[in-house]
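Visitor: The sequence and its predicted three-dimensional model are supplied below.
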Amino acid sequence: MPDDKKNRSQDWYGPVNKDGFIHRSSMKALGLPDHVFDGRPVIGICNTWSEFNPCNSGLRTLAEGVKRGVWEAGGLPVEFPVSSLGEDQVRPTTMLFRNLLAMDVEEAIRAHPMDGVVLMGGCDKTTPGQLMGAASVDLPTIVVSAGPSLSGRYRGKTLGSGTDVWRLSEDVRAGTMSVKDFMAAEADINRSIGVCNTMGTASTMASLIETMGLSLPMNASLPAVDARRMALAHLSGIRIVEMVKEDMTLSSILTRNSFENAILANAALGGSSNAVVHLLALAKRVGVPLDLSDFDLGAEVPLLVDCMPSGKYLMEEFCYAGGVPAVLNSIREMLRDAPTIQGRSIRDTAAEAECYNDDVIRRLDNPVLAAAGIRGLKGNLAPNGAIIKPCAATENLLQHEGPALVFSSIEDLRARINDPDLPVTADSVLVLQGCGPQGYPGMAEVGNLPIPARLVKAGIRDMVRISDARMSGTAFGTVVLHVSPESSVGGPLALVQTGDLIRLDTQAGRLDLLVDEAELEARRADWTAPTNLAERGYVRLYQDHVLQADQGADLDFLVGSSGATVTRESH
């Protein structure tokens, strides 16, 4: 920043008049002395702490570390709250409210006298929601994540939050585990605060943020209760003050190369399929061209991280093995040259990293899988695209043709999935309609449909499943997700009937409904749009304006940015 350029906050705190008096006087109620309004950078600490969100409940304490760093660097830290979206507590789905959080963050940053912002989140939608909002304002920005919880421990075995819930639940349905034993695991799977201890969406997004250069190294993997996370928060507080002085805005870090690096890293990490919809939305906020086909960049990247749900270890072991920096070191020849908040290239940062356990973070010549990246699919069943996560799937199902068994809604699924007379075989393709962005509403994590009860009891643990929904980043299976356009707006998924043949060819990137076009046209003529629009409030606003999954499922009027300028004063 040029020496003669004043900080944005001085429009509030600098004037020697009535308005300046009111702004300074109000803040002095906090016990702040005169000299902190001397033009120093004001740093907003955007906190998603909530007791309804145990993933993020450590952020209240962690914010104190950020404040220490800001004070040390000569800034003024001011903490403020925004919506907190606890993945395990919110109904019907936190994805419905990701865009609301983004609006909350955007307007809070723009409206308040801050020169830079520290985003404190962790749970699945808090990180992308905060970043989307901050990107539309474009101040200097750094991310401090909540961190993963400790590894689960149950009767001498390791348990991963989310991933092992699905597995144990299926064991109960199969009759191989008692309900009593299942319930006994409840307190053992989450032994501390922090996000899921698997490479679910929360840890995936934190890892990709680190890859994109928006946080300090090791931010993604240090456990929530590790003292080194408090030290990282302190250092982040120092760095954000420096970034304000350097005028290092968020848009200067979020380049096309940064997004490509995130796609490459997601493949090597075995990261969540939800990264797709979040990266697409974030790219639209900063004006970086990105579409579903770009995710094929990761198609041939090897899976290097042996972490649940695509492997066996948990985030604790991943951290101790070297975390994201070690992975980036392994793939550094693939990485694009891109800036970081440290003021240096991500490739230079990666070159200094070491791996301390090559069973957890594999070498390139010994990967978990030779090719692991999320694949985009297109065809007459998904004209605008769909996705599949091969590293979480059963290999022999990645090319599959079988008859559809259609569920018209999540309620229909739950009513019939345990019917012993359900007309289904292991070759059937389970199809779920009505669960896309508008239809659910919110595109819930229900895409990993349960295996029909009678097949579970016969030992079947995976089938091809297709929907316009998402699935948890902790989930697994041969699951086709984010089918676009969704069924509720008349996409071809709405036309599928039980018995129709469906062909999945992951290698070719194809998803096709093998029904004559004339028959599909006749069905389309008979199709009636569902009448599930909310009558009022945010949900109606969301349903009226949400974009489809291939566009990031943002609200159409939130795409792009409005900057940080506020032209009218408050008094």
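Guide: That came through fine.
Visitor: From here on, just use CA atoms for contacts and neighbour counts.
Guide: Noted.
Visitor: and the longest helix for this structure?
Guide: The longest helix of the chain (DSSP state H) is helix 227-246.
Visitor: Now that helix: buried residues?
Guide: 229-245 (16 or more other CA atoms under 10 Å).
Visitor: list the buried ones in the lengthiest strand in the chain?
Guide: As assigned by DSSP state E, the longest strand anywhere in the chain is strand 399-407. Neighbour counts using 16+ other CA under 10 Å place 399-407 of strand 399-407 among the buried residues.
Visitor: Pull out the buried residues from the following helix or strand past it.
Guide: Counting by DSSP states H and E, the element after strand 399-407 in chain order, helix or strand, is helix 410-416. Within helix 410-416, the residues scored as buried using 16+ other CA under 10 Å are 410, 413.
Visitor: helices or strands next to helix 410-416 in the packing?
Guide: Helix 410-416 sits against no helix or strand, with contacts defined as 3 or more CA pairs under 8 Å, 6 or more residues apart in numbering; DSSP states H and E.
Visitor: Kindly recompute the last result at 10 Å.
Guide: strand 399-407, strand 429-432 (3 or more CA pairs under 10 Å, 6 or more residues apart in numbering; DSSP states H and E).
Visitor: Output the ones you listed in JSON lines; the columns should cover distance to residue 18.
Guide: JSON lines is the format used below for these (distance: least, CA to CA, whole Å):
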{"stretch": "strand 399-407", "distance to residue 18": "64"}
{"stretch": "strand 429-432", "distance to residue 18": "61"}
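Visitor: Tell me which residues of stretch 494-505 come out buried.
Guide: For stretch 494-505, by 16+ other CA under 10 Å, it's 494-497, 500-505.
Visitor: Just give me the closest of those to residue 289.
Guide: Proximity of the buried residues of stretch 494-505 to residue 289 (CA to CA) peaks at residue 505, which lies at 26.9 Å.
Visitor: these two touch, right, the closest one and residue 399?
Guide: Yes: taking contacts as CA atoms under 10 Å, residue 505 lies within contact range of residue 399: 4.6 Å.
Visitor: Give me the common contacts of the two.
Guide: Residues touching both residue 505 and residue 399 (CA atoms under 10 Å, 6 or more residues apart in numbering): residue 511.
Visitor: need the strands for the stretch 1-150 of the chain, in chain order.
Guide: Assigned strands in the stretch 1-150 of the chain, in chain order: 42-47, 76-81, 116-121, 141-145 (criterion: DSSP state E, counting those that start in this stretch).
Visitor: what's the following helix or strand after the shortest one?
Guide: Going back to what we said before, that points to strand 141-145. strand 152-154.
Visitor: just checking, what packs against the following helix or strand past that following strand?
Guide: On the C-terminal side of strand 152-154, the nearest following helix or strand under DSSP H and E is strand 157-159. Using 3+ CA pairs under 10 Å, 6+ apart as the contact test, the elements touching strand 157-159 are strand 152-154.
Visitor: who touches the strand it packs on?
Guide: Applying CA under 10 Å, 6+ apart, the set of residues contacting strand 152-154 from outside is 158-161, 164, 184-192, 196-197, 314.
Visitor: run the last query once more with 6 Å
Guide: 158-160, 188-190 (CA atoms under 6 Å, 6 or more residues apart in numbering).
Visitor: Against that first model, consider the following:
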Amino acid sequence: MSGQRSQQWYAGGDRNAYIHRAWMRRGLPGHAFDGRPHVAIANTASALTPCNAHLDEVARSVENGIWEAGGVPLNLPVVSLGETQVRPTAMLWRNMAAMATEEMLRANPIDGVVLLGGCDKTIPALLMAAASVDLPAVVVPGGPMLTGTFRGHPLGCGTDVWRLSEEVRAGTLTQREFTASESSMIRSRGHCNTMGTASTMGLLAEALGMSLPGIAGTPAPDSRLLELSHATGRLAVGMIAEGRRPSEVMTRASFLNAIVTLAAIGGSTNAVVHLLAIAGRLGVDLSLDDFDRTGSGVPLLVDLLPAGRHLMDDLYRAGGLLAVLREVRDLLDPEAVTVDGTPLTAHLGDARIFDEEVIRPRDRPLLHDAGIAVLRGNLAPHGAVIKPAAASPELLRHRGRALVFDSVEDARARLNDPDLDVDETSVLVLRGCGPRGYPGMPEVANLPLPPKLLARGVRDMVRVCDGRMSGTAYGTVVLHVSPEAAAGGPLGLVRTGDPIVLDVEARRLDVDLPAGELATRSPATAAVEAFANPSRGWERLYVDHVMQADTGADLDFLLGSSGHQVARESH
């Protein structure tokens, strides 16, 4: 193993090698520097990222596996983003977390890395970093929490927050009861137990080939997660010996497999921007239209909230991701490999469904066509997305009068007004929430419904926004409208009263106005004044360089595969 990259730091008898070894000799034996692979454990554990707080324990199992395989494990804390904690939105710092992790992997004497993530943005950021550095890398997803119950009923993280909060606003649940449900919602360590972004990205990391097959979806408190983490540590050492890198695993075929998986599991719309961003780092040709082309016709097989009834520990009990993929095996590319060097499809032979209410057989799906739908039209020239599995079927073709909100603050100020001019046919339009506008593209697109309509029993309306929504949310919500209003997109020109036409089957989103009418309009002053305009720091850099949602909302100077060679260059 004398060719290890870490030997560029440690080999030889000169002063620099002496310094590098000596400063690491704080318990490491002398033979730790004899050419053994040094494996970083990029660890997003943090008390302020509650869903990742258990990853220090996971890291110890990874360390044991690395030692056992003859490597040297090195814990490397990296930027951690707690979806529920950081303001204004964790998405503002996904690219920063990816960039910081990339630079630490590039700068340090390591030969490979194990990536520990869980909460929404941590796995995407880690994969973006690994893609850019292109050292051997493997993901350990932190896993979902166990299901909690309230008044005898299971609670889904996020999804039931939205549901219960709307019941409070509708007057059918007391504030006291709502507050009492808090301690029931979060039963154990781990990330959200619905098919939100955290669950989706943990599963998609495996579908991409970037984790040990069979690990995704293992509940965080389950001892099998530690067993598989140990095995991942061993695998990382083997990957280094074989020189297997992310660019060899995450090919276009792997991304198309991930899109099939996204549809079959009913995954979060946030996966669209994350997969596009990861592909962009690798220079893989992946576009928004690939999600529609490849996801179209894929059946929804996983009956999980928010699109279904069950929760993540039910999915694991029912057979897990591999059982789902076995049902759609004919749609997967058999050439796409995993981190162990074998095709993803080679791991599906022993997979079985053990509960057909949770994982539906191919011939009995929840939906026959569950892919993310990509919409275009004069309101979204570069595209927008909607998740039909989480929408109301009767609203997937709809025409209604726009009710426009120029910012999140504007919506909060007016939505509860009993005199608001709105009915159940209205289309709620929220702008100024894209990557530049907010900044960070917050999860606000699933606007709460006006109380006057909730009181009448209305529980869904068409909503259109240039921002995102939580993967745990539901409703007929058009997201990621591109270009966003702050980038000069036509959403900034819509006025209250304009007729909005949504036709998901035709893949259209339009404002029905005479030809040329939008060109005569100027952006609303109130909207422009609400756009983000930071003067310094990361926010300034972000606003100046962030791209639009249809390409993954990464920074423009981080695209492409040119950075890969840096990992191979001499120190």
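Guide: Structure's in. What do you need? Owing to the predicted nature of the structure, the values given are computational and were not obtained by experimental measurement.
Visitor: Which member of the contacts of strand 152-154 of structure 1 is positioned nearest residue 97 of structure 1?
Guide: Within these, the smallest distance to residue 97 of structure 1 is 24.6 Å, found for residue 190 (CA to CA).
Visitor: So that closest one: helix, strand or coil?
Guide: Following DSSP: H, G, I helix; E, B strand; the rest coil, the label given to residue 190 of structure 1 is coil.
Visitor: which one in structure 2 is aligned with it?
Guide: In structure 2, residue 190 of structure 1 lines up with residue 186, judged by TM-score structural alignment.
Visitor: what number of residues lie near that match?
Guide: By the measure other CA atoms under 10 Å, the count of residues near residue 186 of structure 2 is 21.
Visitor: Excluding sequence neighbours, find me the nearest residue to it.
Guide: Leaving out its chain neighbours, the residue that sits closest to residue 186 of structure 2 by CA to CA, 6 or more residues apart in numbering is residue 148, at 6.5 Å.
Visitor: Would you mind finding the match for the one you found in structure 1?
Guide: Match for residue 148 of structure 2 (TM-score structural alignment): residue 152.
Visitor: roughly how far apart are that match and residue 193 of structure 1?
Guide: Counting by CA to CA, to the nearest Å, the separation of residue 152 of structure 1 from residue 193 of structure 1 is 12 Å.
Visitor: The counterpart of residue 86 of structure 1 in structure 2: how many residues sit nearby?
Guide: Correspondence of residue 86 of structure 1 to structure 2, assessed by TM-score structural alignment: residue 82. Each residue near residue 82 of structure 2 was counted by other CA under 10 Å, and the total is 23.
Visitor: before we move on, what about the one 3 residues further on?
Guide: Applying other CA under 10 Å, we find 12 other residues in the vicinity of residue 85 of structure 2.
Visitor: what sits up against stretch 519-536 of structure 1?
Guide: With CA under 6 Å, 6+ apart as the criterion, stretch 519-536 of structure 1 contacts residue 540.
Visitor: buried ones in it?
Guide: Quick answer for stretch 519-536 of structure 1 (16+ other CA under 10 Å): 523, 533.
Visitor: Distance from it to the middle of the chain?
Guide: 30 Å (CA atoms, centre = their mean, to the nearest Å).
Visitor: From start to finish, how long is that stretch in a straight line?
Guide: Stretch 519-536 of structure 1: ends 38 Å apart by CA to CA.
Visitor: and if you look at stretch 453-467 of structure 2?
Guide: 23 Å.
Visitor: Equivalent analysis for stretch 387-396 of structure 2, please.
Guide: End-to-end distance of stretch 387-396 of structure 2 (CA to CA): 10 Å.
Visitor: Relative to structure 1, which residues correspond to it?
Guide: So stretch 387-396 of structure 2 sits over residues 389-398 in structure 1, by TM-score structural alignment.
Visitor: cool, and stretch 318-332 of structure 2?
Guide: Under the criterion TM-score structural alignment, stretch 318-332 of structure 2 matches residues 321-335.
Visitor: Residues contacting that stretch, please?
Guide: Taking CA under 6 Å, 6+ apart as the rule, stretch 321-335 of structure 1 contacts 221, 261, 347, 350-351, 353-357.
Visitor: among those residues, who's most crowded?
Guide: Sorting the contacts of stretch 321-335 of structure 1 by how many neighbours each has (other CA under 10 Å) puts residue 221 first, at 29 neighbours.
Visitor: counterpart of that one in structure 2?
Guide: In structure 2, residue 221 of structure 1 lines up with residue 217, judged by TM-score structural alignment.
Visitor: How about the contacts made by that match?
Guide: Counted by CA under 6 Å, 6+ apart, residue 217 of structure 2 has contacts residue 143.
Visitor: quick one: it and residue 300 of structure 2, what's the gap?
Guide: 17 Å.
Visitor: so who does residue 211 of structure 2 touch?
Guide: 138-139.
Visitor: count of neighbours near the alignment partner in structure 2 of residue 418 of structure 1?
Guide: Taking TM-score structural alignment, residue 418 of structure 1 has residue 416 as its aligned residue in structure 2. Residue 416 of structure 2 has 15 neighbouring residues, counting by other CA under 10 Å.
Visitor: what's the answer for residue 568 of structure 2, then?
Guide: Residue 568 of structure 2 has 13 nearby residues by other CA under 10 Å.
Visitor: Name the residues of stretch 276-292 of structure 2 that are buried.
Guide: 276-284, 286-288, 291-292.
Visitor: Just give the nearest non-adjacent residue to the aligned partner of residue 247 of structure 1 in structure 2, would you?
Guide: Aligned against structure 2 by TM-score structural alignment, residue 247 of structure 1 finds its counterpart in residue 243. Distances taken as CA to CA, 6+ apart place residue 136 nearest to residue 243 of structure 2, at 6.7 Å, with adjacent residues excluded.
Visitor: picking up where we left off before, return the members of the contacts of strand 152-154 of structure 1 classed as buried.
Guide: Buried among those by 16+ other CA under 10 Å: 159-160, 188-190.
Visitor: tell me which of those is nearest to residue 56 of structure 1?
Guide: Using CA to CA, those come closest to residue 56 of structure 1 at residue 190, 13.4 Å.
Visitor: how much space between the match of residue 247 of structure 1 and residue 106 of structure 2?
Guide: Distance from residue 243 of structure 2 to residue 106 of structure 2, by CA to CA: 16 Å.
Visitor: Comparing those two, which residue is more hemmed in?
Guide: residue 106 (23 against 13).
Visitor: which one is the counterpart of the more buried one in structure 1 nearest to, not counting chain neighbours?
Guide: With TM-score structural alignment as the criterion, the equivalent of residue 106 of structure 2 in structure 1 is residue 110. Nearest residue to residue 110 of structure 1, sequence neighbours excluded (CA to CA, 6+ apart): residue 564, at 5.2 Å.
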